[in-house]
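1. Whatever this is, show me its structure:
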Amino acid sequence: MGAASAVLVILITILFPPAGVAIVAGCGADLCINIALTILGYIPGHIHAFYLEYVYYDRHEQAREGHLAARRAPGVYSDRIQTGGRGYGTVVQPTQPAQPAHY
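-> All right, here's what the predicted structure looks like:
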């Protein structure tokens, strides 16, 4: 995602935090937690959403530079956020069959 899409996600998050989380994390535990926090109070929902977006874009930039985070970010349950969106939805490439032995 480019800078324009990051700004758009931030603007959406300012208006409705769960929508921003759904964009970066998809439907999962992080979204459910954010919905609950937003219901409990608008500010906790924003804090949680911006934290998830920060981790996502930070990991995305690290992966683009070739660095992989060694540790999982605390409080983040989505693998998509943990990896910065890299490898999300990819299919494992098949390995080549072994060559037969010649006697």
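
2. okay, CA-based contacts and neighbour counts for the rest of this
-> OK.

3. What is the neighbour count of Gly20?
-> Residues lying near Gly20 (other CA atoms under 10 Å) number 25.

4. same question but for Gln82, I mixed them up
-> Around Gln82 there are 24 other residues, counting by other CA under 10 Å.

5. From Asn34, how far off is it?
-> Gln82 sits 17 Å away from Asn34 when distances are taken as CA to CA, to the nearest Å.

6. swap in His60?
-> According to CA to CA, His60 and Asn34 sit 21 Å apart.

7. Excluding covalently adjacent residues, which one is nearest to the spatially most central residue of the chain?
-> With distances taken as CA atoms, centre = their mean, Ile81 lies nearest the centre of the chain, 1.9 Å away. Leaving aside its sequence neighbours, Ile81 sits nearest to Tyr56 (CA to CA, 6 or more residues apart in numbering; 4.6 Å).

8. So which bits of whichever strand or helix holds the one you found are buried?
-> Under the criterion of DSSP states H and E, Tyr56 resides in helix 42-64. Judged by neighbour count using 16 or more other CA atoms under 10 Å, the buried positions of helix 42-64 are 44-46, 48-50, 52-53, 55-60, 63.

9. another one to check against the first:
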Amino acid sequence: MVKGSDVLLILVAILFPPAAAAFITGCSCDLLINVLLTIFGYIPGHLHAFWLIYKKMKAEEMYGMGGYRYVGNGGFEPRYTTQAGGQAPINYGTVH
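-> This next block holds a predicted model:
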């Protein structure tokens, strides 16, 4: 399912692909790759940005909104995990 934030990211990627890559990955190697791809050819920069957006959408689908973090190379992992390896519930710092 496409959310409003994803539509905004797609619009940003159409206008300036490195900005969309920066919003998703922060200051990382993927941002540098996207800048270089955009310099060498506008279409490769677009394809890379759209690939990052796709991977982010898949992470949201798998881990829930905000339940993931970027680990590089287009990969995401759960933000919070339990010792058994499962995803811990988000309780915003409350103590039980």
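
10. list the contacts for the residue nearest to the centre of the first structure?
-> Contact analysis of Ile81 of the first structure by CA atoms under 8 Å, 6 or more residues apart in numbering lists Val24, Ala25, Leu52, Glu53, Val55, Tyr56, Arg59.

11. got the contact list for the last one?
-> Read it as Arg59 of the first structure. By CA under 8 Å, 6+ apart, the neighbours of Arg59 of the first structure are Leu68, Ala69, Ile81, Gln82, Thr83, Gly84.

12. do the same with the fourth one
-> Contact analysis of Glu53 of the first structure by CA under 8 Å, 6+ apart lists Gly20, Val21, Val24, Ile81.

13. let's see 10 Å
-> Contact analysis of Glu53 of the first structure by CA atoms under 10 Å, 6 or more residues apart in numbering lists 6, 9-10, 13, 20-21, 23-25, 47, 59, 81, 84.

14. how close does it get to Leu11 of the first structure?
-> Counting by CA to CA, the gap from Glu53 of the first structure to Leu11 of the first structure is 12 Å.

15. And for the last one?
-> Shown here: Arg59 of the first structure relative to Leu11 of the first structure, a distance of 20 Å by CA to CA.

16. ok, the buried residues of helix 42-64 of the first structure vs Thr38 of the first structure, which is closest?
-> Set against Thr38 of the first structure, the nearest of the buried residues of helix 42-64 of the first structure by CA to CA is Gly45 (4.2 Å).

17. My guess is His46 of the second structure contacts Ile33. True?
-> No. Look at His46 of the second structure against Ile33 with CA atoms under 10 Å: they stay out of range, at 11.6 Å.

18. which residues do those two both contact?
-> Pro18, Ala21.

19. Now do the same for Thr38 of the first structure: its match in the second structure.
-> Mapped onto the second structure by TM-score structural alignment, Thr38 of the first structure lines up with Thr38.
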